[in-house]
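Student: Have a look at this fold, sequence not included:
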């Protein structure tokens, strides 16, 4: 369930970074209209979405030894 939620959030953030940043900014600040979001924030949101997707699919952060050799 948690992996599915992370994958869904990652996909939404990867495809729609402006909308996600706008929603989070409105939730985080009392007066979000006073803030100007820098262009690099949208790129960072896309990278974060990609990381969520990779973590959810198990392609990132796997520490398992896949070849069967005992390292210890």
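Tutor: Great, that's in hand. Everything quoted here is computed from the prediction, not taken from an experiment.
Student: C-alpha only now, for contacts and for neighbours.
Tutor: Will do.
Student: In this protein, what residue spans correspond to helices?
Tutor: Assigned by DSSP state H, the chain shows helices spanning 2-15, 17-28, 40-57.
Student: want to throw those into TSV with distance to residue 34 and mean neighbour count?
Tutor: Below are those laid out as TSV (distance: least, Cα to Cα, whole Å; neighbours: other Cα atoms under 10 Å):
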stretch	distance to residue 34	mean neighbour count
helix 2-15	23	17
helix 17-28	11	14
helix 40-57	16	18
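Student: Look at residue 35 and say how many residues are nearby.
Tutor: Burial of residue 35 is recorded as 9 neighbouring residues (other Cα atoms under 10 Å).
Student: Could you measure from it over to residue 25?
Tutor: Distance, residue 35 to residue 25, by Cα to Cα, to the nearest Å: 9 Å.
Student: what about versus this one:
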């Protein structure tokens, strides 16, 4: 069930990368209209969605690897949300110093990190129970 949901999210990300970015920016950034994204962002998000969808269909080891990676990423974001914010700003925007993050972004990104970590732990324990 979770794998199917993750696959559907991957498809939506691949089909609507710009909308995904707009939602992220609406929640995370105070001044999204003043920020210039790097030109490769839409393509990068689309590729990420395709990879997630394909991996969800393939399943097995490659899906387990993706979930482990998701857990590590989630733990880092949970523990170091400001470092993630700084990294994402530099990675995504032409002029990182112009990005004004929403005051609630740190709490929201920590929540996402916790969800990713718990999801990875849950899928790990489920895999171990069936082995």
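Tutor: Arrived safely, thanks for sending. Keep in mind it's a predicted model, so treat the numbers as computed, not measured.
Student: Got a TM-score for the two of them?
Tutor: Put the two chains on top of each other and the TM-score (TM-score structural alignment, normalised by the length of structure 1) is 0.72; 63 aligned residues with a Cα RMSD of 2.0 Å.
Student: re earlier: which one of the helices of structure 1 lies closest to residue 63 of structure 1?
Tutor: Nearest to residue 63 of structure 1 among the helices of structure 1 is helix 40-57; the distance by Cα to Cα comes to 12.1 Å.
Student: Can you mark which positions in the lengthiest helix in structure 2 are buried?
Tutor: Among the elements of type helix in structure 2, defined by DSSP H, the one spanning the most residues is helix 105-130. For helix 105-130 of structure 2, burial by neighbour count (16 or more other Cα atoms under 10 Å) applies to 105-106, 108-121, 123.
Student: one step back: same list, the helices of structure 1, but as a markdown table with distance to residue 63 of structure 1 please.
Tutor: Conversion of these to a markdown table gives the following (distance: least, Cα to Cα, whole Å):
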| stretch | distance to residue 63 of structure 1 |
| --- | --- |
| helix 2-15 | 17 |
| helix 17-28 | 30 |
| helix 40-57 | 12 |
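Student: Distance from the longest helix of structure 2 to the middle of the chain?
Tutor: Centroid separation between helix 105-130 of structure 2 and its chain, computed with Cα atoms, centre = their mean, to the nearest Å, is 12 Å.
Student: Which other helices and strands does it contact?
Tutor: Contacts of helix 105-130 of structure 2 with other secondary structure elements, assessed using 3 or more Cα pairs under 8 Å, 6 or more residues apart in numbering; DSSP states H and E, are made with helix 60-79, helix 81-92.
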